[in-house]
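Novice: Just a sequence and a predicted model for now, questions to come.
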Amino acid sequence: MANRLGSETSPYLLQHADNPVHWWPWTDDAFEEARRRDVPVLLSVGYSSCHWCHVMAHESFADEGTAAYLNAHFVAVKVDREERPDVDAVYMEAVQAATGQGGWPMTVFLTPAGEPFYFGTYFPPAPRAGMPGFRQVLEGVHGAWEERRGEVDAVAARVAGELAGRTIAYAEGTEPHRPGEAELADALLGLTRDFDAVRGGFGGAPKFPPSMVLEFLLRHYARTGAEGALQMVQATCEAMARGGIYDQLGGGFARYAVDAEWVVPHFEKMLYDNALLCRVYAHLWRATGSGLARRVALEIADFLVRELRTGQGGFASALDADSDDGTGRHREGAYYVWTPGELRAVLGEEDAELAMRYYGVTPQGTFEEGASVLQLPDVGEGPVDAGRIASVRERLLAAREGRPRPGRDDKVVAAWNGLAIAALAETGAYFGRPDLVNAAAAAGDLLVAVHTEHRGGQLRLARTSRDGTASSSTGVLEDYASCAEGFHSLYAVTGDTAWLDLAGLLLDTVLDRFTAPDGTLFDTADDAERLIRRPQDPTDGATPSGWTSAAGALLTHAAYTGGARYREAAERALGVVGALGARAPRFIGWGLAVAEAALDGPREVAVVGPEGDPGTAELHRTALLAAAPGAAVALGAPGAPEPALLAGRGLLDGRPAAYVCRHFTCTAPTADPESLAAQLRQ
């Protein structure tokens, strides 16, 4: 027997390849081994940048005595939740149902048939703060398996049966409907009640960036002019950008703040958060012209390219929260925090005092051991010498580069790269940064070259790759939908119809493989590995759910192509948003944003003109900068036969022209950018 993780591609699994635990990856062979030995399976699920996963690994999985007991009485299976979101979703649902909470590392004990019967998250090595020690848990589960097997089997069968019965289906004989004015107004009211008017964001600690809710609010403002919606976005975006959750030196957001004031982050930086937030700040700038929003959008974009771009042109999943603090000890936040003494050593006394005031560094510290997380508090002391501050920032950033860096999970996740492609393509187009558009296109090229294959007449996706080689993990619904979203953005910005065609192929697979006859959606394809439940969740979590992402991508594709199949599927998928939007708007923000686009049309904008013509470029930029919810922008030469939105569109008196349409019914064309902007504001 040996640890079997050494040949895996997942950085998280490779972190455990040297454990004395005889880990298996998630395979049929692991469960067959458990059947052969008649022992339970320990399923441990986490991800590479998870702080408490590292803690449990160091405390328990690296301990020879604990590993020996575990190897003797269990088959241990390690899963990267980012590589296998289907496995994570099924068993996390069981953990949350049994314990009322969830998180990572997730620790679940299963029968050899994969049925769960004991649940938890992090367990300390010895009893602490009301939690049993991990060795106690192992001994208790082993004792129950040996002495009360009938009870264990009964619990496992009941839990598996309950999970299998949780399929979402629309009521028979009813036609699901997308949310209308009333439902979206109710969702706005619900968000207003949860809004933190003092500190921005929604709810209390811990506080997560509400990216998808902010997109809904921006679209609602664009459609209705509701100032309250915009004010919630502005307050939240400013509070986050000034808080410790934002890296004031290098750009990019941490995953969440442990407090309600955005001061102390959980320091891991995720690709998906930064892609979503880059887009939010770019869209806030588009709506208001905010200088802060412009700065943050560009800083995030530069962070993505500088810190997360892989050698193959894709984007890595995450940066770790922990790093060496310079003494050989791994500590959360060590790379990012500063003491007054460290500031003085880099800046000298006078500039260190300025930095302490400007960045909110205190003698007692805002984090641990007298260190502070850099913020931008509003000190109210009049104008700041911008040149001096820029010098301070550059010197601190250069000094930080000399510290041991956090680890990087260089696994490329298809869905998250789709989100990054959309963010970089749009940000590059808005701010005249073709390098960002090129980075988005390069990531798209990688997805096509490495993650896609034609199988059975359909375009299929691999979920992850590393070093240019796809893993065996199959794409889930969010991969198909978010990649289609990114490809739509690339088409809108570049006019290259290859991206639009690829989005259509992915969405055809969604309709054929992920969609039930009643229009509900599943997270896995109908030919994917069978688990104890086929996962299906329409609610948005850290990223848009596969369900709401698919609704948005289908709606956009229908706007480009006129395909009734795509429009009807989008409308049916939005039925769940009508059911959940008023009751739980914080957990279906992207669904609400898509519903705003559907209610607005979405607008379809065809820009027709010769390539390289300044008039064409000006109309195209005007169309891209329109805040109309979910507008679909097509660019092409006169007489272009596709997509349908461009078909039959010609020049206006020999000049480049723009056509604004809804459901392919268009207003009179215009060659004037100001007239086009006015049409799109109506």
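Specialist: Arrived safely.

Novice: make it CA atoms for all contacts and neighbour counts henceforth
Specialist: Fine.

Novice: excluding its backbone neighbours, what's nearest Glu261?
Specialist: Nearest residue to Glu261 in three dimensions, chain neighbours excluded: Arg199, at 5.8 Å (CA to CA, 6 or more residues apart in numbering).

Novice: try Thr667
Specialist: Distances taken as CA to CA, 6+ apart place Val660 nearest to Thr667, at 5.8 Å, with adjacent residues excluded.

Novice: cool, Leu374 as well?
Specialist: On the basis of CA to CA, 6+ apart, the spatially nearest residue to Leu374 that is not a chain neighbour turns out to be Tyr359, at 5.1 Å.

Novice: also this one, for the comparison:
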Amino acid sequence: MDSMTALTNQLGSETSPYLLQHSQQPVAWQTWGQQALDRARIEDKPILLSIGYSACHWCHMMSADTFSNHTIAETLNDGFICIKVDREERPDLDDIYQTAHQLLTGQPGGWPLTVFLCPQTQLPFIAGTYFPAEESHGRVGLKDVLAKVSYFYRQQHVEFRSLREKVRQGYEKLEVLASEKDTLLNPAPIDVALHHLLRLADDVHGGFGGAPKFPMPVNLNYLQRSYEQAADPATGRHLLLSLMKMAQGGVHDHVGGGFYRYATDVHWEIPHFEKMLCDNALLMANYAEAWSISGEPLFKRTAADIFKFVQRAFANGKQGLYSSVDADSEGCEGGYYLWRFEDIEALLNDGELTLLTCLLGQTDKHNFGEYLHLHFDKTLVETAAECGLSYDQALAQFLTLREKLLQVRLQRPQPHIDNKVLCGWNALWVRALAIAARVFNDQEYLTHAQQGMDFIRQHLWRKRRLMATWQQGSAKHTGYLDDYAYTMDALLELLQVQWRDEDYQFLINLAESLSNNFYDQQQGGFFFTAHDHEPLIHRSKPLVDSVLPSGNGVAARALLRLGHLAAEPRYLAMAEATLGYAWMGISSIPENHVSLLLALQEFFDAPVQVFLLGDDVLAWRQLIQDQFGSRVHCYAVPSNAEFYPPEIMSMDMGQAVMCVQDRCLPPYQNVAELMQAIADQVKPAEG
């Protein structure tokens, strides 16, 4: 390699929207790869690793204020090798260096993530997030950081080695903590986690903790499952309160549908305006399932609004869905979504304006600077009574005024959309659609769910391996644990709505690929990257939930369900070993491991399975769903099926078989007898 040749910005040939956003900057950005890493090692230059994503507001700020600064760029190009990474394309790198940020600073990271690496080892020694070019509002400027890093690296070798070693030891400690486990599993952490979550609950505004406030759909799913198991009033009350307050709040887009990433306040009033496919997928499932136990019309309407938003904003015409909508438009955070109240007054008639004003309640008409962001203080039921309208009249009027606002908003300059199709996030969406199709008995949701799964199978399944992303007609990056776990989870939900041989076969193939490429045969659990992935400084097995569910938690539960469905003890054994590997974390801080706890719950109390064979008994599935919900997994296998579980082989057409744990009861040919047998095993759904 000719180390004398000056590096130039290499991002122009990339497809990632985030990388392309930095392709015209004076910084000589490189992509992560052996060429850039070798250059850093040979020239003995520290690596500046910058990780972000295209919808991130503070990534835009650092791009405009810092990386477009020619003085900063000159310093970077002279003394550093600068590598830019899209965290949605490379979640493996993001996971490793977010952990490093925590180890070095004692604080959680975020985006943009800014890390300085040793060129010889790729171990980090300085980490931060957003840096302005110059010191501003108490934030140290990158100009000063670069001078200190250069001096630190060149002169203070003892301290440099000490920090580098601190990170190395931190990674090693994480592995030791996870492996020092008591493999004697017990269900105690399940209730402990629920107790801790309810202790963190905001009993007034819903959700958990203070500002900034994330919806945390993983925690809400845990409340849902816990309530279904025990019907505890406090659990159900907080679940429904949280979903109600979020649906009314400004974290929900009342004009275009869908949810923003998080709220900046405890009231859910003012959001951070980016929208992500993954968040909306998880929340759509939350709202659909909560409707099944409450019948609350707002929940059904909110699920439908999410669906319409995703199809309008993210659909690419090939059934795969884009990943995110930017927080900014025309250089202003949230500008696309904000209103001047006088413009609303000019747009609506008197009745519509009265209804909207009642919905807003005490909300200031200028709650975002001189603008208004819609945040409803009352429900539509309460507003209808206040305005002297029936609920149907109020709903019709609301839908009309919303459509007026939407048509005006659609004429504004659109926020940037990241057009990457991410396998795992698309699988989360398929799962949400399948749940909504089952709960609402809705064919449109089912059609879109099956189309989404067909896209994953046809475009992201290559040589019996999943790919992580798809863009401009081609798949890139070998898939990660989450891609497999989320896709398996989606298939298990989809098969309960309509059995397709290709879905069951795909599910088995994914389980085998997951086992062969990710499973740790020595200690149990699944690595985030495959066994043949490029070697990195740390190979993690993620156990803790974030806004997204833990890949190990989802994989363990999916394998438990599939193990019972396919009568395959290997899958059950892998799930049990994964729980054993994670036991120290589960038992120490259970509320941080709720996806694993959902698997633990099913390990001790597997849902009842019902198999229906033949076209004449397919209609029984809806009866079972309506009465028992998710406490029963029902698979209705049509007469023309050719690929099915072994339980089916001993059945005759027009029969039903119920299985409890690993024991299957004699067949039923009468629906009333079947329903009574199920009721003897599980409690009916609360309605």
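Specialist: That came through fine. Owing to the predicted nature of the structure, the values given are computational and were not obtained by experimental measurement.

Novice: what's the TM-score for these two chains?
Specialist: Once superposed, chain against chain, the TM-score is 0.92 (TM-score structural alignment, normalised by the length of the first structure); 663 aligned residues with a CA RMSD of 2.4 Å.

Novice: So the residue nearest to Leu374 of the first structure sits against Gln375, correct?
Specialist: Yes. Tyr359 of the first structure lies in contact with Gln375 (CA atoms under 8 Å); the separation is 4.8 Å.

Novice: neighbour count winner among those two?
Specialist: Counting neighbours by other CA atoms under 10 Å for Tyr359 of the first structure and for Gln375 shows that Gln375 has the greater number, 26 against 20.

Novice: Is the counterpart of the more buried one in the second structure in a helix, a strand, or coil?
Specialist: Using TM-score structural alignment as the criterion, Gln375 of the first structure maps onto Phe376 of the second structure. At Phe376 of the second structure the chain is in coil, as set by DSSP: H, G, I helix; E, B strand; the rest coil.

Novice: my guess is Phe376 of the second structure contacts Gly250, does it?
Specialist: Yes. Under the criterion of CA under 8 Å, Phe376 of the second structure makes contact with Gly250 at 7.3 Å.

Novice: Pull out the buried residues from stretch 369-379 of the second structure.
Specialist: In terms of neighbour count (16 or more other CA atoms under 10 Å), stretch 369-379 of the second structure has its buried residues at Tyr371, Leu372, His373, Leu374, His375, Phe376, Asp377, Lys378, Thr379.

Novice: and the first one, what does it touch?
Specialist: Which is Tyr371 of the second structure. Applying CA atoms under 8 Å, 6 or more residues apart in numbering, one finds that Tyr371 of the second structure lies in contact with Leu338, Trp339, Arg340, Phe341, Lys365.

Novice: ok, these in the first structure, which still hold?
Specialist: Here is what carries over to the first structure from those, by both residues aligned by TM-score structural alignment, their matches' CA atoms under 8 Å: Arg340, Lys365.

Novice: Would you mind checking the contacts of Tyr371 of the second structure for buried ones?
Specialist: Buried subset of those (neighbour count, 16+ other CA under 10 Å): Leu338, Trp339, Lys365.

Novice: how about the residue nearest to Thr667 of the first structure, secondary structure?
Specialist: Here Val660 of the first structure takes the strand state, with states given by three-state DSSP.

Novice: same question, Trp425 of the second structure
Specialist: For Trp425 of the second structure, the assignment made with three-state DSSP gives helix.

Novice: Count the residues that sit near it.
Specialist: 28.

Novice: Now which residue in the first structure aligns to it?
Specialist: Using TM-score structural alignment, the equivalent of Trp425 of the second structure in the first structure is Trp416.

Novice: Report whether the expected contact of that match with Met270 is present.
Specialist: No. Counting by CA under 8 Å, Trp416 of the first structure does not reach Met270; the two are 9.3 Å apart.

Novice: what's the overlap in contacts for the two?
Specialist: Common contact partners of Trp416 of the first structure and Met270 (CA under 8 Å, 6+ apart): Ser317.

Novice: that older thread, which residues does the residue nearest to Thr667 of the first structure contact?
Specialist: Counting by CA under 8 Å, 6+ apart, Val660 of the first structure touches Arg603, Glu604, Val605, Ala606, Cys666, Thr667, Ala668, Pro669, Leu676, Gln679, Leu680.

Novice: Asp616 of the second structure too?
Specialist: Asp616 of the second structure makes contacts with Gly654, as judged by CA under 8 Å, 6+ apart.

Novice: neighbours around the aligned partner of Gly650 of the first structure in the second structure, how many?
Specialist: Correspondence of Gly650 of the first structure to the second structure, assessed by TM-score structural alignment: Asp652. Neighbour count for Asp652 of the second structure, taken as other CA under 10 Å: 14.

Novice: what residues are up against Asp652 of the second structure?
Specialist: Counting by CA under 8 Å, 6+ apart, Asp652 of the second structure makes contact with Leu613.
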